[in-house]
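Enquirer: build me a structure from this.
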Amino acid sequence: MERRKVPDRRQEHSFVSEDRRSGPFDRREKNHRRREIEEEREKIERIRAFKAKDKAASSASPPLFTKKRLIWMGLAILVLVVVLYLFR
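Expert: So this is what the prediction gives:
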């Protein structure tokens, strides 16, 4: 069996007690990682909500008469009425 080079074991492992005081969370920057994970989750939720909104909007049928189509139909009817009125 080996003999210890340092008679007091606590001197050799003093860094462990300092780590315990500051905590493993500080060492690994756990708070920053937690914040990044939360931001990533929020980002994913925003993307999912946006896709769900697009899916809901695309599932609804488009209107039968759009504004542009109504204008053209109105002009066509107006032309027909004018033509019929002039040839009568």
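
Enquirer: could you use CA atoms for every contact and neighbour count after this?
Expert: OK.

Enquirer: return the residues in contact with residue 26.
Expert: If a contact means C-alpha atoms under 8 Å, 6 or more residues apart in numbering, then residue 26 has no contacts.

Enquirer: with residue 69 instead?
Expert: Contacts for residue 69 were tallied using C-alpha under 8 Å, 6+ apart; there are none.

Enquirer: now do it against residue 76, distance only.
Expert: 11 Å (C-alpha to C-alpha, to the nearest Å).

Enquirer: flag every buried residue along the lengthiest helix in the chain.
Expert: Looking across the chain with DSSP state H, the single longest helix is helix 30-59. Of the residues in helix 30-59, none is buried by neighbour count under the rule 16 or more other C-alpha atoms under 10 Å.

Enquirer: so after it, what's the next helix or strand?
Expert: Counting by DSSP states H and E, the next helix or strand C-terminal to helix 30-59 is helix 67-86.

Enquirer: now that following helix: how far from the chain's centre is it?
Expert: Distance, stretch centre to chain centre, for helix 67-86: 48 Å (C-alpha atoms, centre = their mean, to the nearest Å).

Enquirer: please give me the structure for this one as well, since I'd like to look at both together:
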Amino acid sequence: MADDPDLIARLRATTPPLQELFRRPADARAGTDDLPAVRAARAAGARRTLPAGQQARRAALEAQARAAGFASTADAIDATRTGRTRLHRSTRHH
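Expert: Modelled structure (predicted):
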């Protein structure tokens, strides 16, 4: 770059717009969606990441239920179903 100060300007001029740079990989992925190897790889990834996401959501729900004064998410759900008010919440733990 020190030898060619105009290099950056030329590179910028030939670089496609940002939208195009994002669109190309999405189009390429769409073209391979039906390939068995791709589907298998994505399924394997989902088997690893989905349980972690579910666990994080469960933990967040438990924290919200406890912050609202319930003993657990199950207790909050039970209170909603039975129409118990704040004063009648159970203190039992699951």
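
Enquirer: and the TM-score between these chains?
Expert: Once superposed, the chains reach a TM-score of 0.34 (TM-score structural alignment, normalised by the length of structure 1), with 36 aligned residues with a C-alpha RMSD of 2.0 Å.

Enquirer: quick one, helices of structure 2?
Expert: Using DSSP H, helices in structure 2 cover 7-14, 18-32, 36-67, 73-82.

Enquirer: and the angle for the longest one with helix 18-32?
Expert: With axes from the mean of the first three to the mean of the last three C-alpha atoms, to 10 degrees defining the directions, helix 36-67 of structure 2 sits at 110 degrees from helix 18-32.

Enquirer: packing partners for helix 36-67 of structure 2?
Expert: Applying 3 or more C-alpha pairs under 8 Å, 6 or more residues apart in numbering; DSSP states H and E, one finds that helix 36-67 of structure 2 makes contact with helix 73-82.

Enquirer: so which elements touch the helix it packs on?
Expert: Here helix 73-82 of structure 2 touches helix 36-67, going by 3+ C-alpha pairs under 8 Å, 6+ apart.

Enquirer: tell me what angle the helix it packs on forms with helix 73-82.
Expert: Here helix 36-67 of structure 2 runs at an angle of 70 degrees relative to helix 73-82 (the same axes, to 10 degrees).

Enquirer: flag every buried residue along helix 36-67 of structure 2.
Expert: For helix 36-67 of structure 2, burial by neighbour count (16+ other C-alpha under 10 Å) applies to 61, 62, 63, 65.

Enquirer: which of those sits closest to residue 40 of structure 2?
Expert: Set against residue 40 of structure 2, the nearest of the buried residues of helix 36-67 of structure 2 by C-alpha to C-alpha is residue 61 (31.4 Å).

Enquirer: I figured that closest one was touching residue 73, is that so?
Expert: Yes - taking contacts as C-alpha atoms under 8 Å, residue 61 of structure 2 lies within contact range of residue 73: 6.4 Å.

Enquirer: need the residues that contact the helix or strand harbouring residue 17 of structure 1.
Expert: If you go by DSSP H and E, residue 17 of structure 1 is part of helix 14-22. For helix 14-22 of structure 1, the surrounding residues in contact (C-alpha under 8 Å, 6+ apart) are residue 27.
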